[in-house]
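[1] for reference, the sequence and a predicted model appear below.
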Amino acid sequence: MIEILDPSRLPRARAAGALVADILQTLKARSDVGTNLLDIDRWAQGMIVDAGAQSCYVDYAPSFGRGPFGHYICTSVNDAVLHGLPHDYALRDGDLVSLDLAVSKDGVVADSAISFVVGADQPPESLAMIDATERALAAGIAVAGPGVRLGDVSHAIGSVLSEAGYPINTEFGGHGVGSTMHQDPHVPNTGRPGRGYRLRPGLLLALEPWIMADTDALVTDADGWTLRSATGCRTAHSEHTIAITADGTEILTAPTR
């Protein structure tokens, strides 16, 4: 289902997006060497509940997971890239962390992800991967707008990732959001320009370029949720929820502070 939001619901989408963005930035600031992933999950829970919102993950039970997820945020470290299940692990110097958060507030969902390295050890290869996903995300957002074909957005994202030398997996990618977290259309992280669904005002899209350093193959962890690179290489993930408006595109999950 592709859901088109009535313009009257856009302020609620903005509020949900601002909440997600600010929670992620707070969690990033609090995450350091020695921080436990379960503490990050607990902090996320507190901020979501205090805001009168709901996590989209706690009861999430899709066909590809061993549901329900049972936690409030996805915490993926190093070779883990998607759906990282929070567990008893203390972050180490140089760990590459990806946090993915989807929240529903007042009936509208916003979804965003950030990657960062903790501690003093900042491997250049890890920073380059994060930069590539952020640049690819910016390129996809720059192209998106009313009347644009979905393939143009995917092509813009994929061009940046390919030029940076990273393989691209198309099994998981961006998606529509609205009253629920995962909706049509699927937004692959590469595609052919001029093809696909034509974007309309009122459509909310979660664009999420993610990469693995030397492979496009995933393996599922023993927890039934966490997706890791098949080779054990490092990974990175960036995501924003955007709204297609009559005038262009609005980023809903940009940090407000």
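    It's in. Numbering: from 1, shown residues only.
[2] switch to C-alpha atoms for all contacts and neighbour counts from now on
    Will do.
[3] packing partners for the helix or strand Thr26 falls within?
    Thr26 is located in helix 10-30, with elements delineated by DSSP states H and E. Applying 3 or more CA pairs under 8 Å, 6 or more residues apart in numbering; DSSP states H and E, we find helix 10-30 packed against helix 37-50, strand 96-105, strand 108-117.
[4] can I get the ones you listed in TSV including mean neighbour count and distance to Arg228?
    Listed next are the helices and strands packed on helix 10-30 as TSV, based on neighbours: other CA atoms under 10 Å; distance: least, CA to CA, whole Å:
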stretch	mean neighbour count	distance to Arg228
helix 37-50	18	17
strand 96-105	25	12
strand 108-117	26	15
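[5] how about these in CSV, adding distance to Val219?
    CSV is the format used below for the helices and strands packed on helix 10-30 (distance: least, CA to CA, whole Å):
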stretch, distance to Val219
helix 37-50, 21
strand 96-105, 17
strand 108-117, 20
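[6] not counting sequence-adjacent ones, nearest residue to Ala136?
    Of all residues not flanking Ala136 in the chain, Ile157 sits nearest, at 4.6 Å (CA to CA, 6 or more residues apart in numbering).
[7] want to compare, so here's the second one:
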Amino acid sequence: MGRPILRTAREHKIVYRMMKLIPDINVQLSDAELKELSTSTVKEYWEKGSTVVGNQGFYAILKGSARSQKRLYKRMLGENFDSWALETSPQPAEESSSASNLADQELLVKGSCFGTLEPLPSKVRKIRLSIITEEDCEILKISCFDYLRVREEVAKHERVAKEELIRNCSYYHDWPQLNILQLAPHLQWRQFPAGHELVKVGEISAFIGFISSGFCNIYKEVKALVELPLGKRVRRIKRVAVGQLHRNESFGETSILLQVPFTCTVVTATAVKMGVIDADAVLSTQ
């Protein structure tokens, strides 16, 4: 795991897979963020007895062990800064580094993490998220600045992808850009397996679906005569395929806006990725 600029595409993939295996990293970052950060993450080497301060990055121990200098040595995304700051009281440097105090602190081993992905705000900036290495260590570091840059890049890419998916569906070709910008933030990505019933005849759709990949079959339910043994015939409901929905097609708008039940059933024919906007969100934008 050399310098990021010198790593090959294969080495970046190895780093990405390694990061996914570290719970405290994987739980905080989306897959897109992990892939981007794997190209800038570095590995640092620290000798036994070194103090490593995590105020400017999030660290994961790859080899060796360390002890935290204080009870709170990491800050996860989503934690409330106010309550977090109250739990963390500054300690004199000489007190926090004494051997007796360190022995009481948590031992960090391979896979353990410390530090923060977001820079600490000014009100808690004096707090040091630090550890002391118990032996020579190899430690992976994600810089706060790299994380903030990647987060913005991924968010921008997501916004553009959502807007383009909506605009590419025929119903929305002539929509003003402002309307699409208002609708796109409500769109959530969903994956459905083949054979999944998305909406059933007689039901009001629970969402608008924008198909990004894969396709769906549309079925009508008709009464048909079915011949039974001994020549007896009975009428039964039978599903008949009447069409398909493909990439850059949408469904559910009329059902939600007019509050009318579907006259057909939509079932995924393949694995389908789509953008979904819940009915409540659609009605709230009207």
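    Alright, I've got the coordinates. Bear in mind that the values here come from a model prediction, so they are computed numbers and not experimental data.
[8] could I get the TM-score for this pair?
    Remark: TM-score between the superposed chains equals 0.21 [TM-score structural alignment, normalised by the length of structure 1]; 94 aligned residues with a CA RMSD of 6.3 Å.
[9] thinking again about what came up before, mind listing what's buried in the helix or strand where the residue nearest to Ala136 of structure 1 lies?
    Secondary structure assigned from DSSP H and E places Ile157 of structure 1 in helix 150-163. Buried positions in helix 150-163 of structure 1, judged by neighbour count with 16 or more other CA atoms under 10 Å: Leu150, Gly151, Asp152, Val153, Ser154, His155, Ala156, Ile157, Gly158, Ser159, Val160, Leu161.
[10] same for the very next helix or strand once past it, what does it pack against?
    Using DSSP H and E, the next helix or strand after helix 150-163 of structure 1 towards the C-terminus is strand 174-177. Contacts defined by 3+ CA pairs under 8 Å, 6+ apart place strand 174-177 of structure 1 against strand 108-117, strand 183-187, strand 204-207.
[11] want to throw those into a markdown table with distance to Gln25 of structure 1?
    Shown next, in a markdown table, are those (distance: least, CA to CA, whole Å):
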| stretch | distance to Gln25 of structure 1 |
| --- | --- |
| strand 108-117 | 9 |
| strand 183-187 | 25 |
| strand 204-207 | 18 |
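[12] right, and these - which one's nearest Ala139 of structure 1?
    strand 204-207 (10.5 Å; CA to CA).
[13] how near is the residue nearest to Ala136 of structure 1 to Val143 of structure 1?
    Applying CA to CA, to the nearest Å, the value for Ile157 of structure 1 to Val143 of structure 1 is 9 Å.
[14] swap in Ile242 of structure 1?
    From Ile242 of structure 1 to Val143 of structure 1 the distance is 12 Å (CA to CA).
[15] kindly report the same for Gln183 of structure 1.
    On the measure of CA to CA, Gln183 of structure 1 and Val143 of structure 1 end up 21 Å apart.
[16] one step back: between the buried residues of helix 150-163 of structure 1, which is closest to Ser76 of structure 1?
    Leu161 (20.0 Å).
[17] any figure for the gap between that closest one and Ala236 of structure 1?
    Where Ala236 of structure 1 is concerned, Leu161 of structure 1 sits at a distance of 11 Å (CA to CA).
[18] do Val177 of structure 1 as well
    22 Å.
[19] which parts of the stretch 151-286 of structure 2 are strands?
    Counting by DSSP state E, counting those that start in this stretch, the segments of the stretch 151-286 of structure 2 that form strands are 188-192, 197-199, 207-213, 216-227, 233-245, 250-251, 265-268, 272-278.
[20] nearest to Ile166 of structure 2, of those strands?
    Of the strands of the stretch 151-286 of structure 2, the one closest to Ile166 of structure 2 (CA to CA) turns out to be strand 207-213, at 6.8 Å.
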